[in-house]
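Undergrad: I would like to see how this sequence folds:
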Amino acid sequence: MDDIRLVLYRWVGRHGLDANQHAQLLREAGLGQEPAGLQQRLIQGLAVLAAALAAFGLLMWLAANWDDLGRFGRFALLQGLVLLLALAAWLLPRLRAALGLALFLVLGGLFAYFGQTYQTGADPWQLFALWAALGLPLGLALRSDVLLAPWVLVLMAAIALWWQAEAPSIRLFNSHLPAQIRGLQLLHWALLAVPLAFLGRPLRRWTGAGIWSWRLALLLAVGQLSVSALLLLFGGDETVLFSLALLLLAGATFGLARPAHIEIFGLSVLALALNVLLLAGLGRWLLEDHRVEPIASFALLTLVGAGLLSLSVKGLLAAARRQRESEQKLGAAA
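TA: Model (predicted):
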């Protein structure tokens, strides 16, 4: 819409149109009207926000009256809310996504209270994994990013907590890294790919996932992979695994840069991660054993960082241009 508006402004200036003609031109182009579906989307957004705040408020009210309710009262209240929200989501199709989100949040509160009450000894990641597993059928039934995006957050939290529990020895500047950590690290990265594949384009006809839940999964996966790669580089001297992380990010960048699968948001996230890891690897090599004087090293890192940023921006602009040209060709063909 911004490109069309700029073209119209140039047209007005070129032909010397007055204010009335300018306003008529904007009306004919549809720029002076409310975007189609804005009111409906605004109502849906407010309903989702209200459901999330209501569920959070109920959990906070339960916490505030913790001593007055008793164990049976707490369980009865949480389980009753789960049943009530499930029934309401079934009976009210227009509010199904918002009520499903509230149900998912209350379900998490129920699991948290169960773990706190009975002290099962389970690790935190197991509770998050159970929450994600039991919330998945609800997400598949609703087929909406309103629920699938929070589900991604819970699942990625479970993966991160599992990695923290299974590989606590990876710390910065710790050169003694157990050999079994390598296998766990590969498993960690494989688990990060699961939600990306599940919410990806090939399965969307079955999952009902939208682009934003996939983008959130990509952001969290790239973040976890990048942090673990940095810890391996500076905490365990694992240059092989660090190089593998770079290759994985480069492969994902190549996949999203193909003309049929251009995704600017994903490419931006991957470009940022690649820049950070490349600069970290170069900095480790330069500063290790004082191969280069510190001042010269920092100057070189600054120049390389500026060059990588310039190349990233240039590549993203080229990808955006190819995407726009592809969309224009599809529109002309239609």
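
Undergrad: please make it C-alpha for all contacts and neighbour counts, starting now.
TA: Will do.

Undergrad: what strand or helix carries the nearest residue to Glu238 once chain neighbours are set aside?
TA: Among residues not flanking Glu238 along the chain, Leu232 sits closest, at 5.3 Å (CA to CA, 6 or more residues apart in numbering). Element membership for Leu232, per DSSP states H and E: helix 211-235.

Undergrad: distance from that helix to the middle of the chain?
TA: Taking CA atoms, centre = their mean, to the nearest Å, one finds helix 211-235 lying 10 Å from the centre of the chain it belongs to.

Undergrad: second input sequence below; structure requested for side-by-side comparison:
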Amino acid sequence: MKPNITRDLLYSVARHSNWREGSMEAKLRSTNIYASTRDWASFVRLLLLGTGAGFVVAGIVFFFAYNWADMHKFVKLGLLEVLILLLACAILFSKLSTGIKNMLLTGSALLVGVLFAVFGQIYQTGANAYDFFMGWTACIALWVVVSRFPPLWLIFLALANTTLMLYAQQVAVHWPFAVLLDLLFIVNASAVVVWEALTLKGKISALSRWFPRVVCLAAVTAITISMIANIFDSFQQDWGLCFLLVVAGYTAGMWHGRRTHDLFYLSVIPFSGIVVAASFIARLVEFAPELMVLLACLFVIGSTTLLVRHIIHTNHKWHGQ
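TA: Alright, predicted model coming up:
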């Protein structure tokens, strides 16, 4: 089996040998730990392409807004449908690189939302806002699954979260606030589990680590606020359901973090626990505001210090420093 050569491993070897700095730098570049000129050129190309695609979609939106009164309704719908078809043909039949095709697919997904917005404005369907986002989410779901492109997945999850929040505001008005947060946690945590499972199976590049971390932050934030709401409302928000979700979700996250040596999960999850514990302390001594602030501050300072020391120790242990 080929060893996993990391930056920390090379630094450790260099400290305990007579390896010269120039040779070490050459090794770091040859193992793709340092980005090469070609890597930077590829990054800049994709960045400019993504920025250009975003400006094009924004230009299309402003084009319809400015010329709305002078265009026939069939022209409005036809232009958008033709644009989506042209992008689909370019994705399917051209010999463009996978990165460019993914960018075009992301642009197509955004144009689907513009098409639905134009249709709703023309015919005044009277639908709720959640209907618009739900239809948009459903229509691009297949593209998202096929592409496995992190930015498109992020857009998809943003639409799904928006749909759920608008549904709670417009239809399920009887839902307690914590129940909505619990559902947001389930949606985002499920996405993280699926992405991590596909990554372990080698079906998704391990370089896309930013996506599960961003989504995990959204999930942890939602469930943390839910627990705090339950603490200050005597567990009447969702009758403690959030704590059951936390036991399952946080246990899985800590196990995965230790199994894959990922310090992100070992940092975010305990910090969420610190926030919840500080809220519980504040709830217990809310009758004495000065004492509440003192105890909560001391607890946060002490627990955060211990957490940071543990993370540093774990990092040294894993990387042999």
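
Undergrad: rewinding a little: how much does the helix holding Leu232 of the first structure stray from the second structure?
TA: Here the mean offset of helix 211-235 of the first structure against the second structure after fitting is 2.7 Å, by mean CA distance after the TM-score superposition for the first structure.

Undergrad: just checking, next helix/strand downstream of that helix?
TA: Past helix 211-235 of the first structure, the next helix or strand by DSSP H and E is helix 239-257.

Undergrad: does the counterpart of Leu62 of the first structure in the second structure sit in a helix, a strand or a coil?
TA: Counting by TM-score structural alignment, Leu62 of the first structure lines up with Phe64 in the second structure. Of the three states, Phe64 of the second structure takes helix under DSSP: H, G, I helix; E, B strand; the rest coil.

Undergrad: secondary structure element holding the nearest residue to Phe64 of the second structure once chain neighbours are set aside?
TA: What sits nearest to Phe64 of the second structure in space, not counting adjacent residues and going by CA to CA, 6+ apart, is Lys76, at 7.4 Å. Using DSSP H and E, Lys76 of the second structure sits in helix 73-93.

Undergrad: just to revisit the earlier point, so how far is Leu104 of the second structure from the match of Leu62 of the first structure?
TA: Applying CA to CA, to the nearest Å, the value for Phe64 of the second structure to Leu104 of the second structure is 20 Å.

Undergrad: where do the helices sit along the second structure?
TA: 7-15, 21-30, 37-66, 73-93, 98-123, 129-139, 141-147, 150-170, 177-200, 210-232, 241-260, 263-284, 289-319 (DSSP state H).

Undergrad: CSV please, covering those helices and showing mean neighbour count.
TA: Putting the helices of the second structure into CSV (neighbours: other CA atoms under 10 Å) gives the following:
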stretch, mean neighbour count
helix 7-15, 14
helix 21-30, 13
helix 37-66, 13
helix 73-93, 14
helix 98-123, 18
helix 129-139, 18
helix 141-147, 14
helix 150-170, 18
helix 177-200, 19
helix 210-232, 20
helix 241-260, 16
helix 263-284, 18
helix 289-319, 14
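
Undergrad: Gly107 is in contact with Ile140 of the second structure, correct?
TA: No - between Ile140 of the second structure and Gly107 there is no contact under CA atoms under 8 Å: 11.2 Å.

Undergrad: hmm, back to that, contacting residues around the helix holding Leu232 of the first structure?
TA: With contact meaning CA atoms under 8 Å, 6 or more residues apart in numbering, helix 211-235 of the first structure is reached by 145, 148-149, 152-153, 156, 160, 170-175, 177, 189, 192-193, 195-196, 199-200, 238-239, 241-242, 245, 249, 265-266, 269-270, 273, 277, 280-281, 284.

Undergrad: spatially central residue for the first structure, please.
TA: Leu216 (1.4 Å; CA atoms, centre = their mean).

Undergrad: and that one, what's its match in the second structure?
TA: With TM-score structural alignment as the criterion, Leu216 of the first structure matches Val214.

Undergrad: any idea how far its match lies from Leu154 of the second structure?
TA: From Val214 of the second structure to Leu154 of the second structure the distance is 9 Å (CA to CA).

Undergrad: what's the matching residue for Ser226 of the second structure over in the first structure?
TA: So, by TM-score structural alignment, Ser226 of the second structure is matched to Ser228.

Undergrad: let me see the contact set for the residue nearest to Leu308 of the first structure when sequence neighbours are not counted.
TA: Nearest residue to Leu308 of the first structure in three dimensions, chain neighbours excluded: Asn275, at 6.3 Å (CA to CA, 6+ apart). Contacts for Asn275 of the first structure (CA under 8 Å, 6+ apart) come out as Gly305, Leu308, Leu309.

Undergrad: these two touch, right, the first one and Leu277?
TA: Right, the one you point to is Gly305 of the first structure. No - with contact defined as CA under 8 Å, Gly305 of the first structure does not count as touching Leu277 (10.9 Å).
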